[in-house]
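J.: kindly return the folded structure for what I paste below:
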Amino acid sequence: MHTGVAKTLVGREHHMALLSSVMEDLANGRGSVILMQGEPGIGKSALLAAGLAEAAGRGLDVRHGVCDELNQRLPLAVVQQALGDAFASGGQRGDTTADHPASDDAQGHHSARFVTGDPVTAAAEELLVLVDRLCAERPLVLALDDLQWADEATLLVWRRLCRTAAQRPLVLIGACRPVPQRSELDLLRRDVRDHAGTTLTLDRLSDAEVAELARRIAGLAAGPRLLGRLELATGNPLYVREIMDALSRAGALDESGSEAELGPAVPGRSGADPGWAEFERMSLAEAIADRLAFLTAGTRDTLRTAALLGPAFAITDLTVLLGCPAVALTAPVQEAMAAGVLEPADGHRLRFRHGLLRQALYESVPAALRIALHRDAARTLIAQGSSVERVAEVLLAATDAADGWEVDWLLDNAAALTRRAPDAATTLLAHALTHTDDHDVRTRGLLAHLASASFRAGHYEQAAHVARRVLTHRCDPEQRGRAAWILGYALLHTGEIEEAMTTAREVAAGLEPDTKWHARLHVFTGVVLHVLDRGDEAASVAAAALAVGTDLSDAMTIAYARHCLGLTRFDHQDMDGAIDHEMCGIAMTGSDPELVDLRLLMQGNLVSALLNVDRFAQAREVLADARALAERTGAPRLGMFVGHAAEVAFETGCWDDTLTELDAVFAPDYQHTHYPHLTFTAHGIAAVVAAHRDEQGAARHHLAVLKDLTDDPYSKRNLTYYFLARAMVAERSNDLPSAASALREVLDPSYDVMDARASVLPLLVRLALATDDRELADSALACVEAEEARSRLPHVVAARKWCHGLLRSDPALLSEAVDYYRGVGRLAEMAQALEDAADLLAAAGQTDRAREALNDAMLTYTTLGAVWDARRAAARLRVRGVRLGVRGARGRPRTGWEALTDTELKVAELVAGGLSNPDVAEALVLSRRTVETHVSHILAKLEVKSRRDVTGVALAHSS
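T.: Take a look at the predicted model:
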């Protein structure tokens, strides 16, 4: 009898040829994606194993994991296990709490900490960076089997890798069943299709292929009666093999002649048919059970214990659970491998040959015994010092195994588990609380941890409920203060703002005055007062808290007080004051994990203030640090920084970089639900850039999206770009009245958004004058004058001069505006003001000066790729008799080295130097995701398929 998984690869020659081709391409630096689909037993795992064996034979780095239906509660665990030693040596770099161990509470247990950010998102980013670095070392094959059981975070990481696999020497191979049906898998299938991946659907074998498979298994051609019985397998290779093996084990297979045929009936079997009539009723699960029944009792017991450890397991873990030396497992492991139940996974682990085998073993253990085994397994893992995740995985697989004995372990490890998997922590903590009561001194600690874990998991109502329970207990000021803080912020998240302030004040009143938590809760009320638009009260409270915090040297109080004062200064248009407070507050946060969210919030506010005074270089520096921290910690505020980065690039005329940033926002998996206004900003900016570049189809697409969103209850500030793009599209169609009407909306008194409209008012004045609507032009001037009087922001002053210059036909005022825009780097506004100045000069008969201004504008339009602006300017001045001295703006070539933008050229050179995407991002102070988008554009523009090809093109252009 010939066994071996490779023997089942009948009818899969085409699939193996494809895998061989993919591995050859990978050896040459070209990545790709393969998704295998098919019913259980159809041969996905066997085909995957054969492909991975070939990859290993080529010297490629091969990493393999199996998703598990029984253990889906720890997100990303399967990817971490697949990466193995690479993750162990490089993992947890993104854990900002690693260098800040929690303090001990009165019971000697690690206390809960108020740490924000999404640990799952942070872990996902860490894994993506690790994959990039592995690919930079040598070509990587990353495979996951049974994707239908993968947790959502794993599928999200897999999708992101799918979309960028071609950027690096990476082959992704996933295998999944058609059921259970999951929307996340549908999205994965779409990504594979949309990014030139390959989907392999494994069909059932034909009759001829079943006969060939039987011949390979038996070593002889199958006789007609045997083939008749194998029809029960309906072409499923696993079922064919299980039936053949069951027949062989029972001695019902006659291999003595030239054919393998059914032998005589076996005593003890029912029915007179020589091939056992019961095989006509035997299911696949029963065939597998029959295989397991032929194992010795000791081997079955060993395998049942191993089934608790997952699809793959380390021999060392099994020896610990069984309490025996490794040598004692030699016989049962060898028997299980010979029987086709186990197979090698890697140098240190074994795995079940098929998930159905493990499932059958797992389910064969009575529920009560299974609970006991899980309990023993968890206790043993704890005793040997296994990781928090490993113990939690065992507990989560059978929560009933945790019946109170685990409370002390959970108290000691809840903070670490919360940082890794807050949802899992909330489940275990809530369950542990069912085994303690109010008289148990441990209850208070469990509640504190549960409040923190619930908040970090985003379960704000639960966090508030649990924090209230903490406050009902007698606890020390540290625990009361921390619980009140969590409760307050949870209430802010659920919109119960007044209650948040009341709670903070009540708890603070019960604490000693001028102590740490008294000061912190006091400054929290200041933050809430600002949310309630009671700015003067907020400033007074924050100033008092700042004084106390300074006396106490409490960084948290000082930072929050500075933040609150910065907000009030911003509201009063005191940008210098706002910048000073935010910078001082940021400095106080240091690297404290409890202040990460505050640091990011202050950095976002600081960028806003810097943009208001056109300090773009400094804004870029703050953004670089903030985005890196947000990516590393999984903070939802990342969306805010992407929006800021797009705006900085847009305002300074780096429109190609703007569109690259926006590509990330438009990606299907991009999460910006915390900042819904980012949708307005992103589509608005994209529409404006498209209109400038005379890409009318793209402009109208983004406008159509925005039209469907304008009824959402968000600030009209986010519609500024929408109004501008509408006006530009109308002007492009020579419909100047409609263009002016589109911008008229910014004059609505309800549009009270500081300087947001200032940048578009000069255009409104020009359009109003072009349509002889002096009243509208005067209204626009009055609006910008009011803005200037209120804010005195420098670019509002420049906009007012521009508007005055147009109304007074005074090119000197426009020149002043031009000088300002040139000095701060607002290239688009500089060019448009130059164009208007050229028009006024030409009208005054100063043709030479007009031509000089026009040429200056045209050079800038060319730099920006502003094709429509160049055409408009040329047409306006041609009527005045002014001809171009320079060529107008032309579009950049769409393909080839010359098609690359300045940033893409820098990225391409670093890629050619062998740097991974994270290394490129670090070198250019960019987001890793932004670099991914740049690399994708580079590959498309150069019409190449790999980083190695990019290197070749770069070398050709450098020689």
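J.: C-alpha only now, for contacts and for neighbours.
T.: Fine.
J.: so where do the strands sit in the stretch 351-500 of the chain?
T.: Using DSSP state E, counting those that start in this stretch, the stretch 351-500 of the chain contains no strands.
J.: spatially central, which residue of this protein would that be?
T.: In the chain, the centroid-proximal residue (C-alpha atoms, centre = their mean) is residue 121; its distance is 5.7 Å.
J.: I'd like the next helix or strand past the helix or strand where residue 199 lies.
T.: Assigned by DSSP states H and E, residue 199 belongs to strand 198-201. With elements assigned by DSSP H and E, the helix or strand that comes after strand 198-201 is helix 207-218.
J.: tally of neighbours for the nearest residue to the residue nearest to the centre of the chain once chain neighbours are set aside?
T.: Counting by C-alpha to C-alpha, 6 or more residues apart in numbering, residue 121 lies nearest to residue 634, which is 4.5 Å off, once chain neighbours are set aside. Residues lying near residue 634 (other C-alpha atoms under 10 Å) number 23.
J.: any buried residues in the stretch of helix or strand residue 859 belongs to, and which?
T.: When elements are assigned from DSSP H and E, residue 859 belongs to helix 847-864. Buried residues in helix 847-864, counted by 16 or more other C-alpha atoms under 10 Å: 847, 850-864.
J.: I'd like the structure of this one too, to check against the first:
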Amino acid sequence: MVNLFGRNEAQRLLADATAAARAGRGGLVVLRADPGLGVTTLLDAHLSAARELGMRTHRIPVLPQSGTTTLSAGAPDLTEPTTIAIDDLHRADDATLLALHELADGLRDRPLLVVAGRHRGVEPARFAALDRLATAHDLEPLDDCAVRAVLTEFSGGEPPESLLRLADGAGGNPWLLARLTADDRATAVTTWATGLAGDDAALLRYAAILAEPAPVDELAAVAGMTPVDALARIVRLAGIGLLVEEGGLVRFRHPVVRQDLAATSAGLRGSAARALAARNAVPRAVAEQLAHTPVDAWTVDWLDEHSDRLAARPTPAVVDLFHRAVSGLPPGDPRLHPLRAALAEALMWSGRTDESQRIATASLAAHPETTIRHRLRAVLALICFREMDPAAAIAALDPERVDGKLSGRLAAIDAAACLAAGDLTGTERAVELATPAAAHDPLVEVFLLNVEATGLFVFRDLDGALQRLDRADALLEIAVDDRGLWLMSRLLRAVVQDLRHDKAALETVEQARPIAREIGAGLLTWLHTIAALASFNNGLWDRALDEIGAAMALPDQYGLAGPLHGVASMIMLHRGDLPAARVHAELAERSPGRGVAVFYEQIAVLASAHVADAEGNSQRALEIVHTLAAGDVGVHHAHTVATVGARLVRIAVTGGDRDLANRLVAQMRDLSTGESAGERGALMYCQGLVDSDVDVLLAAAQEFTDTGSPILAARAAEDAAKVLAASGRSADARAAYQTAIDQYTALTATGDINRADAALRAFGLRRGATGSRRRPKHGWESLTAAEYRVAELVAQGLTNRETAERLIVSVRTVDSHVSRVLSKLGYSSRIEIALGFGERE
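T.: Here you go, the predicted structure:
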């Protein structure tokens, strides 16, 4: 009864047909299904139920070779209530089908029920006419509930998660589900699948050992046939439910079948590897086959020829193949040193750095030739870089310096290490040494493009940084197969995008995450740091805390604990948890940094300033801001001030130090290129704060809203409300206040809400005991602070261009505001805005 789970509809159909036959109204029922879906079991259950009702039953077999049945000689003449079952009708000969046609014509007036089962994908056109005379029913794979019921019966209780995951590969096929836990499953499944495939069993086995989805022409090549012949056979195998072919790509319908066939077809992998190599398949595809075969001379020669590409993007199978090849070579073999270097590199990119370091160090002790020696030094330096220890990376390269100079590739690595260490002079020197090699070595060029991009964003040339990264990406796509460099390029792009207040930074992080997880160590922690900052800046604070938690759960934070705690501290402050914010700020101060952490030192320092400000210790907060403004923090004060300038100016203004605020604004203006909306918004906001210019503050709030910086948008609206309230413009102040509160509420920024309430209460503005209200969709109260200010200027008779100049925004932004004002107020002209505004005043 196990395979009858999920077959209630089919059982009801057969029960109704049986009742009708007993009443003298017979019929033909055809059950169509893919192999393994339980037709045989269903027929057995049907015959058993019919016998219990007193009906005569007959099971008519189809002979495997000839397809003949007892119906081949003609239809039987039966007068008693009878049910006939025919399994594997797809194998039946033409005479049997003709006999069924004759029977079907007269069954409605006879007490005879014929139930036949067949594979639905086998010659469907041959059975079309018979299906029209029959009641056809398609058996589908079992749904999740039925699968769980089957597994529960097998397990004798709730199936474990491991079995449920395994069952996913069976695709709801009852026959496969019944064998998931069998000791001989691979043999049984192979026998079943190859029996169904018949003459195409070898092709099916080759499909199992190739990576999915396998191109038809590649499968044809390893199977030794033409693509046309292979495709015809694939179509037949698809018809019986074993394969799926879409757009020239082939995959198995049931992953567990592929898995078991591959396990029993290892003998085919050697010939498959040679066939793939002969057609210049990607080395990884050949290596995946060779990983399951003994290492012979051909394998070693092929591996030696393709070791560079394989080592750059290794799989566990490739690493194992390198290991076996190296261990089988005698001392003195000219292929030994190159393959050992490739093995060290493959281990490094696989995250097995201890093994990589041991092999590289031992290989260097054997004094290999210069090219191999440089490759091994590069491995040792990159391991240090991966561990966020740039000083050690520089030291690892020292033995190769001749008169203070390095070869092109080593100089490129040295440049990246010097930059990560904050040594800008050393970076310039290394770049100068590496540049000539970049003309003929794209790998060196990618290294230098990443270094240049970093230097450019440090000095606030964000567009220039993206241009360099675009060129690096093009080379990585066309000429360089190095996932370490690819990951570095992705991470740098995310940093630049976040500095531009571009939400695409979060997408870039997700692109990089799988490779960062594979390589691990400091690069994974760096990814979590970038993701935490981007999430924080975009108002996704729970996501930011998740990234921080994931980083802190790693065995080592590689010097990045400071900025991670700094971000956590600021989130806690925004949410009103000062004790937690204080703890994180203290941890940030105590956490030593190394490597790329030098680019994030301002985050930890800023957190301490915010905590001091929140505690009412404005003197301490201002001292910290003075330190940042003086350029005493971080790799370069241009990067430090530009990154957190808006927050620094706010602390200076709040603390009453206008000179410091003006100094910071001047620094920001000198550093600004005006390339990004985020940069323009920050400068606009700071100038508005210093000048107490409400128009500029509201324009900045809108700019921040448009660029996806919700916390800065809320701060700007709150500061605008304070200026408006101080000048006695209560209605305008209330609108800006409500805008700020709405944005704080969306961020769950309880601490900011409480602080804003307290600050504005001094001006007589209150939200009431019920807290923030939902902004209406229509009417004057529906306008945001920026929209209200635009309406006010329109009412004064200013054109859109004049309004844009007054607010220091684009004309397009004003156009959008005017359109929204008209829509929300239900007006059709600017005159109506002016009249309506006059009535409010």
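J.: any idea what the TM-score comes out to?
T.: Put the two chains on top of each other and the TM-score (TM-score structural alignment, normalised by the length of the second structure) is 0.51; 549 aligned residues with a C-alpha RMSD of 6.0 Å.
J.: looking at the buried residues of helix 847-864 of the first structure, spot the one nearest residue 304 of the first structure.
T.: residue 864 (67.2 Å; C-alpha to C-alpha).
J.: let me see the contact set for the aligned residue in the second structure for that closest one.
T.: Under the alignment (TM-score structural alignment), residue 864 of the first structure pairs with residue 747 of the second structure. Counting by C-alpha atoms under 8 Å, 6 or more residues apart in numbering, residue 747 of the second structure touches 539-541, 710-711.
J.: what do you get if the cut-off is 10 Å, keeping everything else the same?
T.: Residue 747 of the second structure makes contact with 538-542, 574-575, 710-711, 714, 741, according to C-alpha atoms under 10 Å, 6 or more residues apart in numbering.
J.: for PyMOL, what selects the buried ones among the residues you listed?
T.: A single PyMOL command selects the buried members of the contacts of residue 747 of the second structure (16+ other C-alpha under 10 Å):
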select buried, resi 538+539+541+574+575+710+711+714+741
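J.: could you work out the most separated pair of the contacts of residue 747 of the second structure?
T.: Farthest pair in these, by C-alpha to C-alpha: 542 and 741, 19.3 Å.
J.: now the helices for the stretch 51-200 of the second structure?
T.: Assigned by DSSP state H, counting those that start in this stretch, the stretch 51-200 of the second structure shows helices spanning 94-106, 128-133, 144-155, 161-168, 174-177, 185-197.
J.: to residue 511 of the second structure, which of these lies closest?
T.: Closest approach to residue 511 of the second structure among those is made by helix 161-168 (25.8 Å; C-alpha to C-alpha).
J.: just how off-centre is the closest one within its chain?
T.: Relative to the chain's own centre, helix 161-168 of the second structure is displaced by 23 Å; criterion: C-alpha atoms, centre = their mean, to the nearest Å.
J.: residues making contact with that helix?
T.: In contact with helix 161-168 of the second structure (C-alpha under 10 Å, 6+ apart) are residues 144, 147-148, 151, 155, 173, 176-178, 180-181, 254-256.
J.: for residue 161 of the first structure, give me its contacts.
T.: With C-alpha under 10 Å, 6+ apart, residue 161 of the first structure has these contacts: 32-33, 128, 131-132, 155, 167, 170-172, 191.
J.: if we can go back for a sec, mean deviation, the helix holding residue 859 of the first structure versus the second structure?
T.: Superposed on the second structure, helix 847-864 of the first structure shows a mean distance to its aligned partners of 2.5 Å (mean C-alpha distance after the TM-score superposition for the first structure).
J.: what residues are up against residue 550 of the first structure?
T.: 557-558.
J.: correction: residue 543 of the first structure
T.: So residue 543 of the first structure contacts 523, 526, 537, 549, 558, 561-562, 564-565 (C-alpha under 10 Å, 6+ apart).
J.: also residue 719 of the first structure?
T.: 677, 680-681, 683-685, 706-707, 709-710, 725, 746, 756-757 are the contacts of residue 719 of the first structure under C-alpha under 10 Å, 6+ apart.
J.: and of the contacts of residue 747 of the second structure, the nearest to residue 465 of the second structure?
T.: Closest to residue 465 of the second structure, out of all of those and judged by C-alpha to C-alpha, is residue 538, at 21.4 Å.
J.: how about the nearest residue to that closest one, chain neighbours excluded?
T.: Residue 538 of the second structure's closest residue in space is residue 709 (C-alpha to C-alpha, 6+ apart), at 5.4 Å.
J.: what do we get in the first structure for that neighbour?
T.: Looks like residue 709 of the second structure aligns to residue 826 there (TM-score structural alignment).
J.: could you report the neighbour count for its match?
T.: Neighbourhood size, residue 826 of the first structure [other C-alpha under 10 Å]: 22.
J.: quickly note the distance from it to residue 819 of the first structure.
T.: Using C-alpha to C-alpha, to the nearest Å, residue 826 of the first structure is found at 10 Å from residue 819 of the first structure.
J.: repeat that for residue 152 of the first structure.
T.: In terms of C-alpha to C-alpha, residue 152 of the first structure sits 53 Å off from residue 819 of the first structure.
J.: next one: residue 842 of the first structure
T.: For residue 842 of the first structure relative to residue 819 of the first structure (C-alpha to C-alpha), the value is 20 Å.
J.: same check, this time on residue 737 of the first structure
T.: 30 Å.
J.: do the same with residue 787 of the first structure
T.: Residue 787 of the first structure is 21 Å from residue 819 of the first structure, by C-alpha to C-alpha.
J.: compare the two (neighbour count), which wins?
T.: The neighbour comparison of residue 787 of the first structure against residue 819 (other C-alpha under 10 Å) goes to residue 787, with 23 against 15.
J.: surely the more buried one is in a helix?
T.: Yes: according to DSSP: H, G, I helix; E, B strand; the rest coil, residue 787 of the first structure belongs to a helix.
J.: quick one: buried residues of stretch 308-325 of the second structure?
T.: Buried-residue list, stretch 308-325 of the second structure, by 16+ other C-alpha under 10 Å: 308-315, 317-323, 325.
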